[in-house]
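K.L.:
Sequence and predicted structure, then a few things I'm wondering about:
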Amino acid sequence: MRVLLSTYGSRGDVEPLVALAVRLRELGAQVRVCAPPDEVFARLLDRVGVEVVPVGRPMGTMAAPGTESAASRRAAELAAQYGTVVAAAEGFDVLLATGLAHFASRSAAEKLGIPYVYATFCPFLLRSPHQAPPALLPGQSFPPEVTDNLALWDLNAQTFNALHGGALNAHRASVGLPPVDDVHGFIFTDRPWLASDPALGPWRETPELDVVHTGAWILPDERPLADDLLAFLDAGTPPVFVGYGSMRGVSGDIAGVSIEAVRAHGRRVLVGSGWAELAAIDDQDDCFVVGEVNQQALFGRVAAVVHHGGAGTTTTAARAGAPQVVVPQAADQPYWAGRVAALGIGAAHDGSAPTTESLTAALATALSGEVRARARTVADGIRTDGAAVAAKLLLDAVDRTAAASRP
């Protein structure tokens, strides 16, 4: 069995796909991954020995579109990745895509006549009467008189068509494929896979979609922590970790605000530099800065985790039983902030630009004994078999499709 996994996004899109690749190989499949050519992703894939095909520009150079014209240009650029993806998928049996790989990947699978699956890591992107759709552009709002969630999803679908339909269909016409009338349906399909933990990111069944909920795709990380980091951890009480992952456009003083808020609680600070290149604000020995690090090993040794609310970081902190403060920046992050607060395992900061006072208050919640106990309880229920479940489902589905096509 030959499986092409295709993604275009941040680490939160790439690492789960690597976890799936590892599980597929364990089941005997040949796996190839299309991913952005960022060095961090190349190292991640090399670590597990998975074949990678670079696609598109480095994700670290991409900015989120803020206008309709920018969104259309982004769609055209994503669709143009088709040539690389269709060449990578030639001779393969199935294509599974995540992140922003949808435009190129579904068209490639359609052109080659192979089964296609789209997987997402957050329930809030999926049409449901139980939730309103997310805004597609900064500052976008829906008519206040429209309160029915499905009516809002219809408006959301119209926006998808307006933003992306022209660019998508122009590309499809150029490669001999028919036009798409419903861009949202084209992206997510009528049977999307949801790779979120059932406790952290639950899905309520609805006749609107046939969702396959596999659980989160977690890549085990066996890398040891660096000696200097271990020395810092061993030198005092557990620190509070502060990091904003793949977010580059965080507020300019977020490092200083975060460090001062942690110090206001008499805690030491561990700063994850991330794509925003956060740094210490002075030379006090209560603060230590780390770059790439095994968060699975680290988060079990911290008092709390202050972060942006990516699906991967939220899940890793929850698995470790670490209380969380989520300062959402964009996309699905407000959803995860809300889930952390609803589960009682941390605090959701109101807004993306904290002040020392607002973050100090949120940390007071996260560092309380009640939240610490609740975080440990929830940790016991986080599943770790999502990638294995998904790998088996994918190979079984391809086998059934092949059997059905035999005379």
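P.N.:
Now that the structure is in, tell me what you want to look at.
K.L.:
switch to C-alpha atoms for all contacts and neighbour counts from now on
P.N.:
OK.
K.L.:
what does the longest helix that the chain contains contact?
P.N.:
Criterion DSSP state H: the longest helix present in the chain is helix 386-405. Contact with helix 386-405 is made by 1, 16, 19-20, 23-24, 27, 93-94, 115, 195, 197, 214-218, as judged by Cα atoms under 8 Å, 6 or more residues apart in numbering.
K.L.:
number of nearby residues for Asp182?
P.N.:
13 (other Cα atoms under 10 Å).
K.L.:
I misspoke; the intended subject was Pro220.
P.N.:
11.
K.L.:
Over to the one 5 residues further on?
P.N.:
Applying the criterion other Cα under 10 Å, we find 14 residues in the vicinity of Leu225.
K.L.:
Comparison target below:
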Amino acid sequence: MRVLLSTIGSRGEVQPVVALASELRALGQDVRLCVPPDFRAWLDELGFDVVPIGPELRGTASVRRPTPEELRKATEETVVTQFETVAVAAEGCDVLVAAGALQFATRSIAQRTGAAYVYASFCPITLPSEHHAPPPMPWRSPGKAENRALWAEDAQHWNLMFGEKVNECRATVGQDPVDDLQAHVFTDRPWLAADAALAPWPEPEDPRVVQTGAWVWPDERPLPPGLLEFLDAGEPPVYFGFGSMRAPGELAEAMLAAARAHGRRAVIARGWAGLAAADGQPDCFGIGEVNQQALFRRVAAVVHHGGAGTTTTAARAGAPQVVVPQMYDQHYFAGRVRELGLGAATEPGVPTADTLATALETALRPDVATRARQFAGKVRTDGASVAARQLLATVPLSVGFPGRRSSVG
């Protein structure tokens, strides 16, 4: 069986897809990945067949947020690119798996080719439910409290912003228009690739959603020698990192000041924002891309933006957390860290040294450290294996027979 795994996100979306790809390959399946070109070299080293999609994401990072019109135009261009690129990547594939946000084309292509289709989300609140509202977005109407109304508004926004372009692309190959784009993408049985202890589906027995657990790629890279020397030279430092998020360069100074306020050293990840750590100072060490799974087991706390992958990695490592949410599902994970007593969260936006220091005061408490270590034992690491076996158990029912299904679960 040949499987196409598609995502257009940053490393937080790509690394889980690689975890699933690795499990499928270990089970003897032929796997192809359609991901941004930023990750081509890494995946080539891992021996995967890769079809790059769109421009490099790293070059698009900017402190200034795009206007609604700029966002609309960029997303329409993304829709066209997806229809063109995923169609090529899907050639000869039996199953198409679309993972993460803004997956507009994959199901249409599965319907066209007769392949089976699965949509997978990395966070519960990105899937419709009467038990939660959609992720916060700038265009959301204020004052609505009823979740069903919010989801109806969300579906309408999908249709208004992206539906016309999707239907234009479908029409070029003779496909009928889609009247509910959100339902079309998600299907009536989406998968939730999130840990059940950290990010549970609100209705555990709900047969409409398949919660596989988080897709964790086992990172076996050694930490750089210089970082190991820094870690060994004193008490566990505080890790600061915003991943692919936009952030002003001077934020590194605020991070270091917050750590110093508690007598702690700092490890600062430069990330896509290029945060300039105070390298050369004995209490600060700047890093690029490293093995977070290994690093987080050796720090006093993890201060981050609240992406699904980073939150799960920190929880699995037993590290207290400070979440500084910026957008989308990060607000959900900030709330979960607070609710579970695993740390603290700041208000959205760029934090100051004072707000970071105040949040660290909570995260560095001994009782929080104890709770974080205990919670780590609840975080499962077999989500990708569960998903791979689920795929193999269900897809053969629909692959290779006339009139096969266009979605599985």
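P.N.:
Looks like it arrived, so ask away. If you're wondering where the values come from, they're calculated on a predicted model, not measured in any experiment.
K.L.:
After superposition, what is the TM-score?
P.N.:
With the length set by TM-score structural alignment, normalised by the length of the first structure, the two chains reach a TM-score of 0.94; 401 aligned residues with a Cα RMSD of 2.0 Å.
K.L.:
Average offset of the longest helix of the first structure relative to the second structure?
P.N.:
Superposing on the second structure and averaging over aligned pairs (mean Cα distance after the TM-score superposition for the first structure), helix 386-405 of the first structure comes out at 1.7 Å.
K.L.:
Relative to Ala372 of the second structure, how far out is the equivalent of Gly344 of the first structure over in the second structure?
P.N.:
Superposed on the second structure with TM-score structural alignment, Gly344 of the first structure falls opposite Gly341. Noted for Gly341 of the second structure: a distance of 8 Å to Ala372 of the second structure, by Cα to Cα, to the nearest Å.
K.L.:
Next: Pro68 of the second structure.
P.N.:
Distance check for Pro68 of the second structure against Ala372 of the second structure: by Cα to Cα, it reads 39 Å.
K.L.:
Comparing these two, which shows the higher neighbour count?
P.N.:
A direct count of neighbours by other Cα under 10 Å for Pro68 of the second structure and Ala372 places Ala372 higher, at 26 against 11.
K.L.:
Can you classify that one as helix, strand or coil?
P.N.:
Following DSSP: H, G, I helix; E, B strand; the rest coil, Ala372 of the second structure is assigned to helix.
K.L.:
separation between it and Arg246 of the second structure?
P.N.:
28 Å.
K.L.:
Next: Ser121 of the second structure.
P.N.:
From Ser121 of the second structure to Arg246 of the second structure the distance is 23 Å (Cα to Cα).
K.L.:
what's the neighbour count on the equivalent of Tyr328 of the second structure over in the first structure?
P.N.:
In the first structure, the residue paired with Tyr328 of the second structure is Ala331, using TM-score structural alignment. For Ala331 of the first structure, the neighbour count with other Cα under 10 Å is 18.
K.L.:
quick one: which helix or strand includes Ala331 of the first structure?
P.N.:
In this structure, Ala331 of the first structure sits in neither a helix nor a strand according to DSSP states H and E.
K.L.:
thinking again about what came up before, name only those of the contacts of helix 386-405 of the first structure that count as buried.
P.N.:
Neighbour-count burial (16 or more other Cα atoms under 10 Å) applied to the contacts of helix 386-405 of the first structure gives 16, 19-20, 23-24, 93-94, 115, 195, 197, 214-218.
K.L.:
tell me the two of the residues you listed that are most distant?
P.N.:
Maximum pairwise distance among these (Cα to Cα): 27.6 Å, between Asp93 and Asp197.
K.L.:
Wait, Gly321 of the first structure touches Arg376, no?
P.N.:
Yes. Between Gly321 of the first structure and Arg376 a contact is recorded at 4.4 Å, counting by Cα atoms under 8 Å.
K.L.:
Which one's more surrounded, the two?
P.N.:
Set Gly321 of the first structure next to Arg376 and count neighbours by other Cα under 10 Å: Gly321 wins out with 27 against 17.
K.L.:
so what's that one up against?
P.N.:
Gly321 of the first structure touches Gly300, Arg372, Ala375, Arg376, Thr377, Val378, Ala379, counting by Cα under 8 Å, 6+ apart.
K.L.:
Determine the number of other residues adjacent to the second one.
P.N.:
When neighbours are defined as other Cα under 10 Å, Arg372 of the first structure has 21 of them.
K.L.:
Then the first one?
P.N.:
As a burial measure, the neighbour count of Gly300 of the first structure was computed by other Cα under 10 Å and equals 17.
K.L.:
which residue packs closest to it, ignoring adjacent ones?
P.N.:
Leaving aside its chain neighbours, Gly300 of the first structure sits nearest to Ala320 (5.0 Å; criterion: Cα to Cα, 6 or more residues apart in numbering).
K.L.:
Which residue in the second structure aligns with the one you found?
P.N.:
Using TM-score structural alignment, Ala320 of the first structure pairs with Ala317 in the second structure.
K.L.:
dump the residue contacts of that match.
P.N.:
Shown in contact with Ala317 of the second structure (Cα under 8 Å, 6+ apart): Gln293, Phe296, Arg297, Arg373, Ala376.
K.L.:
swap in Phe188 of the first structure?
P.N.:
Counting by Cα under 8 Å, 6+ apart, Phe188 of the first structure touches Tyr118, Ala119, Leu126.
K.L.:
any idea how far it is from Ala119 of the first structure?
P.N.:
Distance, Phe188 of the first structure to Ala119 of the first structure, using Cα to Cα: 8 Å.
K.L.:
which residues of the stretch 151-300 of the second structure fall in helices?
P.N.:
Under the criterion DSSP state H, counting those that start in this stretch, the stretch 151-300 of the second structure contains helices at 164-171, 181-186, 225-232, 251-260, 292-295.
K.L.:
whereabouts in the first structure does the first one align?
P.N.:
Going back to what we said before, that points to helix 164-171 of the second structure. Helix 164-171 of the second structure corresponds to residues 166-173 of the first structure when matched by TM-score structural alignment.
K.L.:
Average offset of the matching stretch relative to the second structure?
P.N.:
Following superposition, stretch 166-173 of the first structure is found to deviate from the second structure by 1.4 Å on average (mean Cα distance after the TM-score superposition for the first structure).
K.L.:
Which positions within that stretch qualify as buried?
P.N.:
Under 16+ other Cα under 10 Å, the buried positions of stretch 166-173 of the first structure are Gly166, Ala167, Leu168, Asn169, His171, Arg172.
K.L.:
now do stretch 306-320 of the second structure
P.N.:
Within stretch 306-320 of the second structure, the residues scored as buried using 16+ other Cα under 10 Å are 306-320.
K.L.:
That concludes my questions; thank you for your assistance.
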